[in-house]
Each structure stands twice: as structure tokens, then as C-alpha cells.
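*Asks:* what's the 3D shape of this:
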Amino acid sequence: MSRLFRALALVLLAASCGGGSGDSPRNLDNACSIVSERPEYLRAFKATERKWGVPVHVQMATIYQESKFRADARTPFRYAAGVIPIGRQSSAYGYSQALDGTWEEYVRDQGKRTARRDRIRDATDFMGWYMAESQNRLGISKGDARNQYLAYHEGRSGYARGSYRSKSWLMRVAGEVDQRSIMYAQQLRSC
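*Replies:* Have a look, this model is predicted:
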């Protein structure tokens, strides 16, 4: 019986690691390095900027915060009694960490039945769609990385209620997204 338990524990441990592909660009602190290493990212960012008006550096800073540019990023597992996996913290997945329900809304609204969250072009288009709608509904400039991130993280209703104000950690993170956006913008000007 203990051999079976050990085998089961080993399988669960291996599954929780996700077997990730390690596909993040090497230097995430340098926008020029990211787009040089992954030219398809820059093409996706620019297509989204043309279509939705969300600046490349805002997209990049948000993706950095959400997934560190990992196509297969997921939220961590939750555990019962500290050891038994009972599911993930949320359905967030992919570059943009879009939740199932929000992604499905995007797919319906944009008629993109084949869109995938682990495809950079689809993930950036989703972010552009979401941020453009945040500007329409909430008046947040598409270039305002801090407030766009707060609306992205909390949802538009949560942002409108000001739910982020009681979360000092989230306010700090939104400030970091804003600073990274500024840094990426400066770097992209010199590529």
C-alpha cells in the first residue's frame, strides 16, 4: 500500500510541476532583447496597437506581470490539508492570464472561435479588446498602464467599485506595472 501511495504522490508532484516548456524570453528586463529574440511578439503587439490603440509598452508590461511571457502560465494549485491538490486558484491561463468567462466573452464578441490564450497574437488582441473596453466604460486611457492593470486584474466592475483600494499589495503591483511600462517605452525607442 505504501508503494502505491508513493507512486501516486510522485505522479501528483510531477503533474503539479506542469512540465513547462521554459519558453519565456531570456532577458525580461530589456524590451529590445525580448522583441529581438521573439519577433513574432513585436508583430503581435503592433497589430494590437493598430487595431485597439493600446501602446506596445503597456501590453508588454501587463504580459510581464501576468505571465512573465509564458504561453502556458497558470495560477498555482490550492491544497487541502497542505498536501492534497484541489484545483487551481482560478481559470486564468496563457500569456494574458485571461479567465475562462472573460475569454469566452471575447471569443463571442470578436467571433474568434479558434483563438487561443497560449498564442501571443490572440492574447495581445484579447488585451487590446479588454483595455479598449475599459477606456470606453471607465474612461481609463489606453496608455495608463497602472489603472488599466487595476481594471484588468479586478475586472471592470471591481475597478468601478474601487475594490483595489483596500489591497495594498495590488496597488504596489500596479505601480510596478506602470514603472515597467515606462522602462519598456524608453527601451523600445532605442531598439
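*Asks:* from here on, contacts and neighbour counts on C-alpha atoms
*Replies:* OK.
*Asks:* what sits up against stretch 160-170?
*Replies:* Under the criterion CA atoms under 8 Å, 6 or more residues apart in numbering, residues 138, 150, 154, 158, 171 lie in contact with stretch 160-170.
*Asks:* quick one: residues contacting the second one.
*Replies:* Residues in contact with residue 150 (CA under 8 Å, 6+ apart) are 159, 164, 170, 171, 174.
*Asks:* can we see that at 6 Å?
*Replies:* With contact set as CA atoms under 6 Å, 6 or more residues apart in numbering, residue 150 has no partners.
*Asks:* in whichever strand or helix holds it, which residues are buried?
*Replies:* Per DSSP states H and E, residue 150 falls inside helix 145-161. Along helix 145-161, these residues count as buried under the neighbour rule (16 or more other CA atoms under 10 Å): 145-156, 159.
*Asks:* all strands for this structure, in order.
*Replies:* Counting by DSSP state E, one finds strands in the chain at the ranges 77-80, 84-88.
*Asks:* list the helices and strands the first one packs on?
*Replies:* Taking 3 or more CA pairs under 6 Å, 6 or more residues apart in numbering; DSSP states H and E as the contact definition, the neighbouring helices and strands of strand 77-80 are strand 84-88.
*Asks:* quick one on the thing from earlier: can you put the strands of the chain in TSV and add mean neighbour count and distance to residue 24?
*Replies:* Output for those, formatted as TSV (neighbours: other CA atoms under 10 Å; distance: least, CA to CA, whole Å):
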stretch	mean neighbour count	distance to residue 24
strand 77-80	13	21
strand 84-88	13	22
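*Asks:* for residue 99, find the nearest of those strands.
*Replies:* Among the strands of the chain, the nearest to residue 99 by CA to CA is strand 84-88 (11.9 Å).
*Asks:* to compare against the first, here's the next sequence to fold:
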Amino acid sequence: MALNLKLSTLGVVLLLLSACTTAPPKNINNVCHIYDEYYDWFLASDEVYKRWQVPQHVTMAFIHQESKFVGDARPPWQWFMWIIPLGRPSSAFGYAQALDGTWEEYMRQTGNWGADRDDFEDAVDFIGWYNHKSLIRNKINPHDAYSLYLAYHEGQGGFSRGTYKNKPWLLKVAKKVERRSRFYQQQLQGCRAELEDDRYWRSIFGKNETKSVDFHS
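*Replies:* Reported below is the predicted structural model:
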């Protein structure tokens, strides 16, 4: 009887936790729609720009590529002969698909010890932190989403050694991130003023609709 009660309680807790998970935006291809649905994401990515000098359209393009805005995203399991599970290819997790070791380094260097990879605010700050390292070490322009993504994937040392040059698949992905970044930048030109004008009221009372240029992938 006691065991059944404990199992029932555990089930309720797990159900509540799953209900608290933030669902991906309804239209991940339009950054204005994303910010309209989750205005706190606009505020978070704006803080990243102020703190790390990484533009919002670059940060959001990274999130789109890494997780499609799924907070608990992980790499898929690998299988041998479609039968024997081999585990996941890496420890990547969350919006930014940050690895265990890199996330620990981020927490240590920023002092953000309570950071969670499935928390959007923490994830975008991580992306800003890492890309800022690329700006400093590899002298990459903050608007250069293509080079920033290559450094994000290969690491600072790998980027400086050019390890990405022998990975044509990665170059294609980086080009995709670059295209997404440009589209997001174009969309933001049509809604940024309204987002800024409504900053006070939206933070208190919720969202309003914003005008935007649609983008279909």
C-alpha cells in the first residue's frame, strides 16, 4: 500500500514537471512571432547582446539550428544493427546543445552556478559567452554567423587550426545558420521598434501582436 502511494506521488510529480516544460514556439521560422509568443525571450536575447555584443538574430539562429527551440533536446540514440543501443554520441543537451564540460566551464567563468541548459535565459547567455570568446580569440565579426557557428562546433582551437575545412557537411550547416541569421535580422527590422515600444507594458500585462516578414524554410 505504501509502495503504491509512493509510486503514485512520483507519477504526479513527474507529470507536473513535464507540464512545466516550455513548448517550442508555434512558428520557429519567424523571430518576430517567437518574441511575440515568448516576450521574455526577446528580453533575454537583448541582454545577451548588451553583455556579450552578439546580435539577437545570430543568437536565435544558433538556437534554431541546435535544438529547434526544444528545451530538453538531446542527440538521438545510436544503435548497432538497429538492435543494440550504443548510447548518445555526446553529452549535448538543451536549447544550445551545450556539452557537459563546456557548460561547467561556462558556470565557472561566469559564476552562474544555478544555470540550467533547459532554461532559455541561461542557454542564450551561454551562446553569447561562447561567441564572445570567438570574437576575442579568433577576431570574428559579431555579425558573422557562419564563422561563429564553425567556432561553436569545432572549438576555438579547432577553428584557428581550420579543422572545419575537411568537413563539407559542417560547412553546409554553417551556411544554413548564416542564412537563418540574415532572415531573422530582416524580420527584426520590421518588428523591433514595436517590441521596444511595448517593453514596459508587455513585461507586465503580456503580449501584443507584432508585424513581421514571414520566412518559410
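*Asks:* tm score of chain vs chain?
*Replies:* Once the chains are overlaid, their TM-score stands at 0.87 when taken by TM-score structural alignment, normalised by the length of the first structure; 173 aligned residues with a CA RMSD of 1.5 Å.
*Asks:* can you redo the strands of the first structure as CSV with distance to residue 186 of the first structure?
*Replies:* Shown next, in CSV, are the strands of the first structure (distance: least, CA to CA, whole Å):
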stretch, distance to residue 186 of the first structure
strand 77-80, 37
strand 84-88, 36
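*Asks:* quick one: closest of these to residue 10 of the first structure.
*Replies:* Taking CA to CA, strand 84-88 is the member of the strands of the first structure nearest to residue 10 of the first structure, at 12.4 Å.
*Asks:* on average, how far is the closest one from the matching bit in the second structure?
*Replies:* Mean deviation of strand 84-88 of the first structure relative to the second structure after superposition (mean CA distance after the TM-score superposition for the first structure): 1.6 Å.
*Asks:* what packs against that strand?
*Replies:* Packed next to strand 84-88 of the first structure, using 3+ CA pairs under 6 Å, 6+ apart, are strand 77-80.
*Asks:* ok, 10 Å please
*Replies:* helix 2-17, strand 77-80 (3 or more CA pairs under 10 Å, 6 or more residues apart in numbering; DSSP states H and E).
*Asks:* quick one: which of the contacts of stretch 160-170 of the first structure is nearest residue 82 of the first structure?
*Replies:* residue 154 (27.2 Å).
*Asks:* now distance to residue 188 of the first structure too, for the helices and strands packed on strand 84-88 of the first structure, in CSV please.
*Replies:* Formatted as CSV, those follow (distance: least, CA to CA, whole Å):
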stretch, distance to residue 188 of the first structure
helix 2-17, 34
strand 77-80, 36
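*Asks:* and among the ones you listed, the most buried is which?
*Replies:* Mean neighbour count (mean count of other CA atoms under 10 Å) peaks for strand 77-80 among these, with a mean of 13.
*Asks:* tell me roughly how far it lies from the second structure on average.
*Replies:* Averaged out, strand 77-80 of the first structure is 1.5 Å away (mean CA distance after the TM-score superposition for the first structure).
*Asks:* give me the stretch of the second structure that that strand matches.
*Replies:* Mapping strand 77-80 of the first structure onto the second structure (TM-score structural alignment) gives residues 77-80.
*Asks:* and that stretch, how far from the chain's centre?
*Replies:* With CA atoms, centre = their mean, to the nearest Å as the basis, stretch 77-80 of the second structure stands 25 Å off its chain's centre.
*Asks:* turn the contacts of stretch 160-170 of the first structure into CSV, including distance to residue 73 of the first structure.
*Replies:* Below are the contacts of stretch 160-170 of the first structure laid out as CSV (distance: CA to CA, whole Å):
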residue, distance to residue 73 of the first structure
138, 28
150, 20
154, 19
158, 24
171, 22
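*Asks:* whereabouts in the first structure does stretch 5-13 of the second structure align?
*Replies:* Alignment of stretch 5-13 of the second structure against the first structure: no match, by TM-score structural alignment.
*Asks:* and the contacts of that stretch?
*Replies:* Contact with stretch 5-13 of the second structure is made by 1, 2, 3, 4, 14, 15, 16, 17, 18, 19, as judged by CA atoms under 10 Å, 6 or more residues apart in numbering.
*Asks:* distance from the chain centre to it, please.
*Replies:* Per CA atoms, centre = their mean, the centroid offset for stretch 5-13 of the second structure relative to its chain is 32 Å.
*Asks:* now it: buried residues?
*Replies:* Using 16+ other CA under 10 Å as the burial criterion, none of the residues of stretch 5-13 of the second structure qualify.
*Asks:* quick one: residues contacting residue 79 of the first structure.
*Replies:* Under the criterion of CA under 10 Å, 6+ apart, the contact list for residue 79 of the first structure reads 85, 86, 87, 88, 89.
*Asks:* try 8 Å this time
*Replies:* Counted by CA under 8 Å, 6+ apart, residue 79 of the first structure has contacts 85, 86, 87.
*Asks:* and in the second structure, which of those remain?
*Replies:* Shared with the second structure under both residues aligned by TM-score structural alignment, their matches' CA atoms under 8 Å, the contacts from those are 85, 86, 87.
*Asks:* could you dump those to a markdown table with distance to residue 121 of the first structure?
*Replies:* Listed next are those as a markdown table, based on distance: CA to CA, whole Å:
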| residue | distance to residue 121 of the first structure |
| --- | --- |
| 85 | 32 |
| 86 | 32 |
| 87 | 28 |
